[in-house]
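Q: Sequence first, predicted model second:
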Amino acid sequence: MFGLIGHLTSLEHAQSVARDLGYPEYADQGLDFWCSAPPQIVDTIKVKSATGQVIEGRYVESCFLPEMLAARRIKAATRKIVNAMAHAQKHGVDITALGGFSSIIFENFNLNQIQQVRNIKLDFRRFTTGNTHTAYIICRQVEQASKKLGIELSRATVAVCGATGDIGSAVCQWLNARTDVQDLLLIARNQERVQQLQEYLGRGKAMALTEALPQADIVVWVASMPKGVEIDAAALKQPCLMVDGGYPKNLATRFSHPGIHVLKGGIVEHALDIDWRIMNIVNMDVPARQLFACFAESMLLEFEKWYTNFSWGRNQITLEKMDQIGQSSVKHGFKPLLTFG
């Protein structure tokens, strides 16, 4: 059995969803309440592979909210994640994906040092961040969407916002080794890590966001932002492909200009309907078929019976593992979302 650990995008979103899911006692509560709310299994899932194989899973709502980081409630945020992991393990889940900020918090705050949660000793082999599949899907979205828009990678400048993160560095590796992209712009907060990435890639220009955007034909957004950024459309090239892989989304701006094309990054479409209700609450256009690639990774690991932390730690993603999970993704009927919105 596979598991998914997720969270909602804001307090307002959480209150709305709690009401829809039948938890009225959560619906009118403020941030203090959500800081203490326990994890809940709120959905049972069935997925059928393109091969005919059927698997079952559980969705664990962690009750983490991005406002906890903004309000400096770090202890509450970290407690949310380890409690949700313990909850999944307690209920017999074999492999669980840490979605969105769940994986970011786990990595950034070294939660692998916390092995005991009440009477449960966490077995980290049962968990995966899903970042390898997410990075693979984003790279395929860049390749396929740029072709649809007539943007030639061999003449294109690609900016990666969040370049030194786990997903961002993997995307940079792929673009550097598997495409003929002309220029690679690296945007990140930690300049020491940017320099290390440049040395590893043997290329790439470190830039501030405001400097990079006017130069970029393609922008990949994979930064850990509790809140989206506002972008002036006049500062962008046209055409410009924006692949927003953040959750919550890195972009707060909705563009109406015909030359600016925004793609939901790290989203896959499945060949068959999935029996679940959880994707209805995260604004997927086709909730029965569309889902986060990180969640799909745990499904793929269950299909293949690879019960291991396939994606783990920071900057451990290799091209070989991206190929491996990518081949499994195609085999079982997943493909990158290519609908602009």
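A: Cool, got the structure. Everything quoted here is computed from the prediction, not taken from an experiment.
Q: Going by C-alpha atoms from here, please, whenever you check contacts or count neighbours.
A: OK.
Q: residues contacting the residue minimising distance to the centre of the chain?
A: With distances taken as CA atoms, centre = their mean, the residue of the chain nearest its centroid is Gly100 (5.0 Å). Listed by CA atoms under 8 Å, 6 or more residues apart in numbering, the contact partners of Gly100 are Gly6, His7, Gly246, Tyr247, Pro248.
Q: Would you list the buried entries among these?
A: The neighbour-count test (16 or more other CA atoms under 10 Å) marks Gly6, His7, Gly246, Tyr247, Pro248 as buried among those.
Q: Would you mind putting those residues into CSV with distance to Asn176 and secondary structure alongside?
A: As requested, those are exported to CSV (distance: CA to CA, whole Å; DSSP: H, G, I helix; E, B strand; the rest coil):
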residue, distance to Asn176, secondary structure
Gly6, 31, strand
His7, 33, coil
Gly246, 22, coil
Tyr247, 25, coil
Pro248, 27, coil
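Q: Please work out how many residues are found near Leu301.
A: The burial count assigned to Leu301 is 25, neighbours taken as other CA atoms under 10 Å.
Q: just to revisit the earlier point, ok, so what distance separates the residue nearest to the centre of the chain from Val282?
A: Counting by CA to CA, to the nearest Å, the gap between Gly100 and Val282 amounts to 12 Å.
Q: ranges for the strands of the stretch 51-200 of the chain?
A: 54-61, 95-98, 116-117, 120-121, 127-128, 157-161, 183-187 (DSSP state E, counting those that start in this stretch).
Q: distance between the third one and the chain's centre?
A: Here the centre of mass of C-alpha atoms in strand 116-117, compared against the chain's by CA atoms, centre = their mean, to the nearest Å, lies 26 Å away.
Q: So which elements touch it?
A: Using 3 or more CA pairs under 8 Å, 6 or more residues apart in numbering; DSSP states H and E as the contact criterion, the neighbours of strand 116-117 among helices and strands are helix 74-90.
Q: Show me what the helix it packs on is packed up against.
A: If contacts are counted by 3+ CA pairs under 8 Å, 6+ apart, helix 74-90 sits against strand 2-6, helix 31-36, strand 54-61, helix 67-70, helix 101-108, strand 116-117, strand 120-121.
Q: related to what we said a few turns ago, I'd like the buried ones among the contacts of Gly100 laid out as a markdown table, including distance to Ile114.
A: Formatted as a markdown table, the entries for the buried ones among the contacts of Gly100 read as follows, by distance: CA to CA, whole Å:
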| residue | distance to Ile114 |
| --- | --- |
| Gly6 | 20 |
| His7 | 21 |
| Gly246 | 26 |
| Tyr247 | 25 |
| Pro248 | 26 |
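Q: Quick check: of these, which lies closest to Val262?
A: Using CA to CA, the shortest approach to Val262 within these belongs to Gly246, at 12.4 Å.
Q: Included below, for side-by-side comparison, is a second structure:
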Amino acid sequence: MFGLIGHLTSLEHAQSVAQELGYPEYADQGLDFWCSAPPQIVDHITVTSITGQKIEGRYVESCFLPEMLANRRIKAATRKILNAMAHAQKHGIDITALGGFSSIIFENFNLEQFSQVRNVTLEFERFTTGNTHTAYIICRQVEEASKQLGIELSKATVAVCGATGDIGSAVTRWLDKKTDVQELLLIARNQERLQELQAELGRGKITDLHEALPQSDIVVWVASMPKGVEIDPIVLKQPCLLIDGGYPKNLGTKIQHPGVYVLNGGIVEHSLDIDWKIMKIVSMEVPGRQLFACFAESMLLEFEKLYTNFSWGRNQITVDKMDHIGQVSVKHGFKPLLV
């Protein structure tokens, strides 16, 4: 059985979803209540591969909310993720994906040192961040959507914002080794890590966002947008492809301009309908078939009976691993969302 650990995008979103899912006692509560709310299994899932294989899964709502980080309730946030992992393991789930902020919190706050959660000793091989599949799908979106828009990669400049993160660094490795992209622009806050990545690749120009935007044919956004930062679409090339790999995805509402195409990054479409309700709740455009690639990774590992933390640790994603999960993704009927 596979599992998905997720969370909602805001307190307001959580309150409305609680009502819809039949938890009225959660619907009128404020942040203090959500800080103490336990994880819940709120969806039972059936997925059928194009090979005919059928698997079962569970969605675990962690009850984490981004406001917990904004209001410096770090202990509540970390406790949410650990409790959700223990809940998944306690219910016999073999491989579980950490979706959204779950994997970021796990890595940034070194939660691997806290393996004991009450009476459960976490077995970390039962969990995956899903980042390898997400990085693969974003790269395929770059390759395929650029063709749709008439952007030739051999003549294109691609900017990766968040280049030193787990997904961002994987995307740069793939673009460097598997495509003929003319120029890579590397953007991130940590200059030391940027220099290390540049040395690893043997190419790439380190720059900042405002310098990169007017030069870029494609912008891959795999970082959270800092407060106060806005993108003026007038400075962008036409056509320009923006791939929004963050969560929640908001570039599409912020940037609407002729010749600028915003694509929800890291989203896959399955060839067959999935029996679940959670993607409708997070407002996926085609909720029966579209989902986050990180969630799909746990499904793929379940299909293959590969019960291991396939994606784990910062900057450990190789092109070979992306190739591996990509082949499995195609085998079972998943494809990248395109323009």
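A: Sure thing, it's come through. Predicted model only: the values in this text are computed from it and were never measured.
Q: Superpose the two chains and report the TM-score.
A: The TM-score (TM-score structural alignment, normalised by the length of the second structure) is 0.98; 339 aligned residues with a CA RMSD of 1.3 Å.
Q: just to revisit the earlier point, deepest of the helices and strands packed on helix 74-90 of the first structure, which one?
A: The highest mean neighbour count among those belongs to strand 2-6 (a mean of 29), with neighbours defined as mean count of other CA atoms under 10 Å.
Q: Kindly calculate the angle that that strand makes with helix 74-90.
A: 160 degrees (axes from the mean of the first three to the mean of the last three CA atoms, to 10 degrees).
Q: list the contacts for Val319 of the second structure?
A: Under the criterion of CA under 8 Å, 6+ apart, the contact partners of Val319 of the second structure comprise Ala170, Arg173, Trp174, Lys177.
Q: and which of the residues you listed is nearest to Phe124 of the second structure?
A: Distances from these to Phe124 of the second structure were compared by CA to CA; the smallest belongs to Ala170, at 21.8 Å.
Q: What is the burial count for that closest one?
A: The number of residues packed around Ala170 of the second structure, counting by other CA under 10 Å, is 27.
Q: repeat for Gly202 of the first structure
A: Here the count is done by other CA under 10 Å, and Gly202 of the first structure has 9 residues near it.
Q: Return the distance of stretch 41-56 of the second structure from the chain's centre.
A: The chain centre lies 20 Å from the centre of stretch 41-56 of the second structure; the measure is CA atoms, centre = their mean.
Q: Give me the residues contacting that stretch.
A: Outside stretch 41-56 of the second structure, the residues that touch it by CA under 8 Å, 6+ apart are 1-2, 21, 57-61, 271-278, 299, 302-303, 331-333.
Q: ChimeraX command to pick out the buried ones of these?
A: Here is the ChimeraX command that selects only those of those that count as buried (16+ other CA under 10 Å):
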select :1,2,57,58,59,60,61,271,273,274,275,276,277,278,299,302,303,332,333
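Q: For the second structure, just list every one of the helices.
A: In the second structure, the helices defined using DSSP state H lie at 11-21, 24-27, 31-36, 67-70, 74-90, 101-108, 131-149, 166-178, 191-201, 209-212, 251-254, 278-281, 293-303, 319-331.
Q: Could I get the contacting residues of Leu213 of the second structure?
A: With contacts taken as CA under 8 Å, 6+ apart, Leu213 of the second structure has the following neighbours: Ala159, Val219, Val235, Leu236.
Q: among those, who's most crowded?
A: The member of the contacts of Leu213 of the second structure surrounded by the most neighbours (other CA under 10 Å) is Ala159, with 29 neighbours in all.
Q: wait, what's in contact with the residue lying closest to Cys139 of the second structure once chain neighbours are set aside?
A: Across the structure, with CA to CA, 6 or more residues apart in numbering as the measure, the residue nearest Cys139 of the second structure apart from its sequence neighbours is Val171 (6.1 Å). Shown in contact with Val171 of the second structure (CA under 8 Å, 6+ apart): Ala135, Tyr136, Ile138, Cys139, Ala163.
Q: In TSV, list these along with distance to Ala37 of the second structure and neighbour count.
A: Listed next are these as TSV, based on distance: CA to CA, whole Å; neighbours: other CA atoms under 10 Å:
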residue	distance to Ala37 of the second structure	neighbour count
Ala135	32	30
Tyr136	34	26
Ile138	34	30
Cys139	37	26
Ala163	35	29
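Q: Which two of the residues you listed have the greatest separation?
A: Of all pairs drawn from the contacts of Val171 of the second structure, the widest gap by CA to CA lies between Tyr136 and Ala163 and measures 14.6 Å.
Q: Look up how far Ile317 of the second structure lies from the residue nearest to Cys139 of the second structure.
A: To Ile317 of the second structure, Val171 of the second structure is 9 Å away according to CA to CA.
Q: Equivalent analysis for Lys277 of the second structure, please.
A: Using CA to CA, which is the criterion applied here, Lys277 of the second structure is 31 Å from Ile317 of the second structure.
Q: Equivalent analysis for Ala135 of the second structure, please.
A: The separation that Ala135 of the second structure has from Ile317 of the second structure, given CA to CA, amounts to 9 Å.
Q: any idea how far Thr48 of the second structure is from the aligned partner of Thr132 of the first structure in the second structure?
A: When the structures are aligned by TM-score structural alignment, the residue of the second structure matched to Thr132 of the first structure is Thr132. In this view, Thr132 of the second structure and Thr48 of the second structure are 22 Å apart by CA to CA.
Q: Repeat that for Glu302 of the second structure.
A: On the measure of CA to CA, Glu302 of the second structure and Thr48 of the second structure end up 11 Å apart.
Q: on that earlier part again, from the buried ones among the contacts of Gly100 of the first structure, which is closest to Asn119 of the first structure?
A: Taking CA to CA as the measure, Asn119 of the first structure sits nearest to Gly6 out of these, at 22.8 Å.
Q: What is the burial count for Tyr79 of the first structure?
A: Tyr isn't right for residue 79 of the first structure; it's Arg. By the criterion of other CA under 10 Å, Arg79 of the first structure has 19 neighbours.
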